[in-house]
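*Asks:* I would like to see how this sequence folds:
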Amino acid sequence: MKRFAVVTLFPDAIDCWLQASVVGRARGRAFDVLYVNPRDFAKDRYRSVDDYMFGGGSGMLMRYDVLKPALDHAKTLVQSPLVLALSAGGKVLNQEMCTILSSYEGDIVLLCGHYEGMDDRIFDHVDLEVSVGDYVLSGGELGAAVIMETVIRLLPGFVEKSDNVRKESFTNNLLEEPQFTRPREYEGKEVPEVLLSGHHQRIELWKKEQRIKRTLVQRPDLLTSAKLEPMDLQILRRVLTDMEKVKRAIFGEQSN
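*Replies:* Below is the predicted model of the structure:
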C-alpha cells in the first residue's frame, strides 16, 4: 500500500476530498495519507510560519527553519520517501509522470507552500518540483490532491475493473472516444448506430478512430508523443486525408 505524507498548513483542505467517491473508499486499501503541519514546528509563542522577504518584495514567505524540521519529520513517517514540492516552476504534471510515480516502490512526500511561497533553501531537500499547470493557486494543497488522485487511480486495488483506468484519456497520449448511455434518442440526438450493433470488432475500430480523430482536432500536440500501433497509423492517415478533402471542398484547391 502506497502512503503519502503531506506537509501542509491546511490538511482539512485535502482531507475533505479524501472522503469523497471512490477515492475515499480506496483509502486504507490501496493507499493512505498522513499529514505534517509546519505550524507544529514553529518556535515562537505565536507559532509563526512565515516572515518578510530579505531584499524586499510583496507578500510573506514560509520560513526555512519551520519547513525543514517539518519535512524531516514527514520523511520518517514513510518508507523510501520521494519528496515532491508543489511549485509553479516545476515540471508540469502529465499522465506519463503519474504512471512513473505510481510504479515507484517507495512512498511519496508532498510539500505544499502557501502565502508568497517557500524559502528557496528548502528545495535543496526536494527530489522533484511539480506544477499542475500554468496558473497560480493560493497554496499547494489542491495541487497535492491532484497529484495524489492521478497516482492513486493507477495503483493496484484502486478499482475492481482496472481496465477502465487503462483506457482513460491521456493513456498512450490519446483522448477518450465519445461515450453514450440511455436513452438511445433524446431531442433528436441519437447514439451512433455502430455502438448498438453488437459487432465488437466494428465497435473497437470505431473507438480507435474516434480517439485519434478527437485527439487530432482537440489536442494535436499529444500525437507527437503518442505510441501509435500500425492500425492507429492507418486510421490517422485516413482521418488526415478526409480532413484535407473537406478543407479543399470548403476553401478550394489553393487553401493552405
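*Asks:* drop to CA atoms for contacts and neighbour counts, all remaining ones
*Replies:* OK.
*Asks:* counting by contacts, list what the lengthiest helix in the chain packs against.
*Replies:* Across the chain, the longest stretch assigned as helix under DSSP state H is helix 230-251. If you count contacts as 3 or more C-alpha pairs under 8 Å, 6 or more residues apart in numbering; DSSP states H and E, helix 230-251 packs onto helix 200-218.
*Asks:* test my guess that Leu34 contacts Thr8.
*Replies:* No: with contact defined as C-alpha atoms under 8 Å, Leu34 does not count as touching Thr8 (10.4 Å).
*Asks:* the more surrounded of the two?
*Replies:* Applying other C-alpha atoms under 10 Å to Leu34 and Thr8 shows that Thr8 carries more neighbours, namely 26 against 15.
*Asks:* quick check: end-to-end length of stretch 111-123?
*Replies:* End-to-end distance for stretch 111-123: 10 Å, by C-alpha to C-alpha, to the nearest Å.
*Asks:* give me the buried positions along it.
*Replies:* By neighbour count with 16 or more other C-alpha atoms under 10 Å, stretch 111-123 contains the buried residues 111-114, 116-119, 122-123.
*Asks:* taking the residues you listed one by one, which sit in strands?
*Replies:* Leu111 (DSSP state E).
*Asks:* kindly reformat the buried residues of stretch 111-123 as JSON lines containing distance to Thr181.
*Replies:* Output for the buried residues of stretch 111-123, formatted as JSON lines (distance: C-alpha to C-alpha, whole Å):
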{"residue": "Leu111", "distance to Thr181": "41"}
{"residue": "Cys112", "distance to Thr181": "40"}
{"residue": "Gly113", "distance to Thr181": "42"}
{"residue": "His114", "distance to Thr181": "42"}
{"residue": "Glu116", "distance to Thr181": "46"}
{"residue": "Gly117", "distance to Thr181": "45"}
{"residue": "Met118", "distance to Thr181": "47"}
{"residue": "Asp119", "distance to Thr181": "51"}
{"residue": "Ile122", "distance to Thr181": "50"}
{"residue": "Phe123", "distance to Thr181": "48"}
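*Asks:* now do the buried residues in the longest helix of the chain.
*Replies:* Using 16+ other C-alpha under 10 Å as the test for burial, helix 230-251 gives 232, 235-236, 239.
*Asks:* I'd like the structure of this one too, to check against the first:
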Amino acid sequence: MRIDIITVLPEMLEQPLNCSILKKAQDKGLTEIHIHNLRDYTTDKHKRVDDYPFGGEAGMVMQIEPIDNAISALKKERDYDEIIYTSPDGEQFNQKMANTMSSFENIIILCGHYKGIDYRIREHLITREISIGDFVLTGGELVAAMITDAIVRLIPGAIGDEQSALSDSFQDNLLAPPVYTRPSEYKGWKVPDVLLSGHQAKIDEWKLKQALERTMRLRPDLLED
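*Replies:* The predicted structure is shown next:
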C-alpha cells in the first residue's frame, strides 16, 4: 500500500508517521508513506497556497491551482483507490472504513487548512471526505496521521499478532472487553477469577458478556446497527 499525504505543514507529520507500527510497516516494505509539501506545487514565487474568500467571509481559503497540480502530478504516476479530503463536515471515520481501506493499493489524503479549500476541489477532484468528529482543528494533519495509523496497522504483517487487531473495539460493533495482566492481585484489586481459570469457553463467554455490557452502557448507538 502507498499513502500520499498533501499538506502545508509537513513537519507536523514527519515524526508521527515514522515511529512505532507505522515505521515497522514501512521497514518491512508493507507500506510506503509519502508526505508532499503543497507549496512545492505552486507557480507563485512566494509559494502562496491561500487567498481571501469570495463573498467577504473571514479567514483564508486554500487555492485550487496548487492542489490540482499536486493531485494531477501524483495521478500521472499511478491510479488511486481514493482521494480523501480531511474535513469537519465529512463522513465520520470508523473501523469499518479502516478495514476496507487497508486492502487498497494507493490513497491520497489532502489535509485541509485555514478556512477550508476552494469548493471546486471537492466537487471535481475528491472522491471521499472524512471527519473524525464534530469539531474543528487547525488543520487536517493530525487527522491524516490517525487515518494512516488506523489503516496501516490492519495490513497483514504490520502487527506481530494479527489476531490482536481483529479483537479491537468496533471490529464487530462492540467495545472491547476489559483486559488485565500480572500481577493477578494488586492492593486488593483482583483480576476476575474466570480469566485465571484456563477454561477457554468460559473465558470467551465472559468476554462477550463484558463487551455487550460495556457497549450497552457506553455506546448504545453501536448496537442499533
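*Asks:* residue contacts, Met60 of the second structure?
*Replies:* Contact analysis of Met60 of the second structure by C-alpha atoms under 8 Å, 6 or more residues apart in numbering lists 50-53, 114-116.
*Asks:* what's the distance between Leu125 of the second structure and Trp206 of the second structure?
*Replies:* As judged by C-alpha to C-alpha, Leu125 of the second structure and Trp206 of the second structure stand 48 Å apart.
*Asks:* ok so Ser87 of the first structure is a helix residue?
*Replies:* No: assigned with DSSP: H, G, I helix; E, B strand; the rest coil, Ser87 of the first structure falls outside any helix and is strand.
*Asks:* my guess is it contacts Leu128. True?
*Replies:* No: using C-alpha under 8 Å as the test, Ser87 of the first structure is too far from Leu128 to be in contact (9.4 Å).
*Asks:* more neighbours: these two, which one.
*Replies:* Neighbours were counted for Ser87 of the first structure and for Leu128 using other C-alpha under 10 Å; Ser87 has more, 24 against 15.
*Asks:* okay, the more buried one and His114 of the first structure: tell me how far apart.
*Replies:* Ser87 of the first structure sits 10 Å away from His114 of the first structure, going by C-alpha to C-alpha.
*Asks:* quick check: neighbours shared by these two?
*Replies:* Joint contacts of Ser87 of the first structure and His114 (C-alpha under 8 Å, 6+ apart) are Gly140.
*Asks:* strands of the second structure, start to end?
*Replies:* 2-7, 32-37, 50-51, 61-62, 82-92, 106-111, 128-131, 185-186, 189-190.
*Asks:* reformat the ones you listed as JSON lines; add distance to Ala176 of the second structure.
*Replies:* What follows is the strands of the second structure, written out as JSON lines (distance: least, C-alpha to C-alpha, whole Å):
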{"stretch": "strand 2-7", "distance to Ala176 of the second structure": "28"}
{"stretch": "strand 32-37", "distance to Ala176 of the second structure": "29"}
{"stretch": "strand 50-51", "distance to Ala176 of the second structure": "43"}
{"stretch": "strand 61-62", "distance to Ala176 of the second structure": "40"}
{"stretch": "strand 82-92", "distance to Ala176 of the second structure": "20"}
{"stretch": "strand 106-111", "distance to Ala176 of the second structure": "29"}
{"stretch": "strand 128-131", "distance to Ala176 of the second structure": "23"}
{"stretch": "strand 185-186", "distance to Ala176 of the second structure": "22"}
{"stretch": "strand 189-190", "distance to Ala176 of the second structure": "20"}
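*Asks:* single out the most deeply packed of the ones you listed.
*Replies:* strand 106-111 (a mean of 24; mean count of other C-alpha atoms under 10 Å).
*Asks:* ok now that one, how far from the chain's centre?
*Replies:* From the chain centre to the centre of strand 106-111 of the second structure is a distance of 11 Å (C-alpha atoms, centre = their mean, to the nearest Å).
*Asks:* comparing it with the first structure, how large is the average distance?
*Replies:* Averaged over the aligned pairs, strand 106-111 of the second structure sits 0.6 Å from the first structure after superposition, using mean C-alpha distance after the TM-score superposition for the first structure.
*Asks:* nearest spatial neighbour of Leu195 of the first structure, skipping sequence neighbours?
*Replies:* Ile203 (6.0 Å; C-alpha to C-alpha, 6 or more residues apart in numbering).
*Asks:* contacting residues around the one you found?
*Replies:* Neighbouring residues of Ile203 of the first structure by C-alpha under 8 Å, 6+ apart: 194-195, 197.
*Asks:* how near is it to Asp32 of the first structure?
*Replies:* Separation of Ile203 of the first structure from Asp32 of the first structure (C-alpha to C-alpha) stands at 39 Å.
*Asks:* and what of Tyr52 of the first structure?
*Replies:* In terms of C-alpha to C-alpha, Tyr52 of the first structure sits 35 Å off from Asp32 of the first structure.
*Asks:* give me the contacts around stretch 64-76 of the second structure.
*Replies:* Residues outside stretch 64-76 of the second structure that contact it (C-alpha under 8 Å, 6+ apart): 6, 38-39, 41-43, 49, 117-118, 120-121, 125.
*Asks:* so can I have JSON lines of those showing distance to Pro156 of the second structure?
*Replies:* JSON lines is the format used below for those (distance: C-alpha to C-alpha, whole Å):
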{"residue": "Ile6", "distance to Pro156 of the second structure": "26"}
{"residue": "Leu38", "distance to Pro156 of the second structure": "31"}
{"residue": "Arg39", "distance to Pro156 of the second structure": "35"}
{"residue": "Tyr41", "distance to Pro156 of the second structure": "34"}
{"residue": "Thr42", "distance to Pro156 of the second structure": "38"}
{"residue": "Thr43", "distance to Pro156 of the second structure": "41"}
{"residue": "Val49", "distance to Pro156 of the second structure": "38"}
{"residue": "Ile117", "distance to Pro156 of the second structure": "35"}
{"residue": "Asp118", "distance to Pro156 of the second structure": "37"}
{"residue": "Arg120", "distance to Pro156 of the second structure": "37"}
{"residue": "Ile121", "distance to Pro156 of the second structure": "34"}
{"residue": "Leu125", "distance to Pro156 of the second structure": "30"}
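*Asks:* no further queries at this time; thank you.
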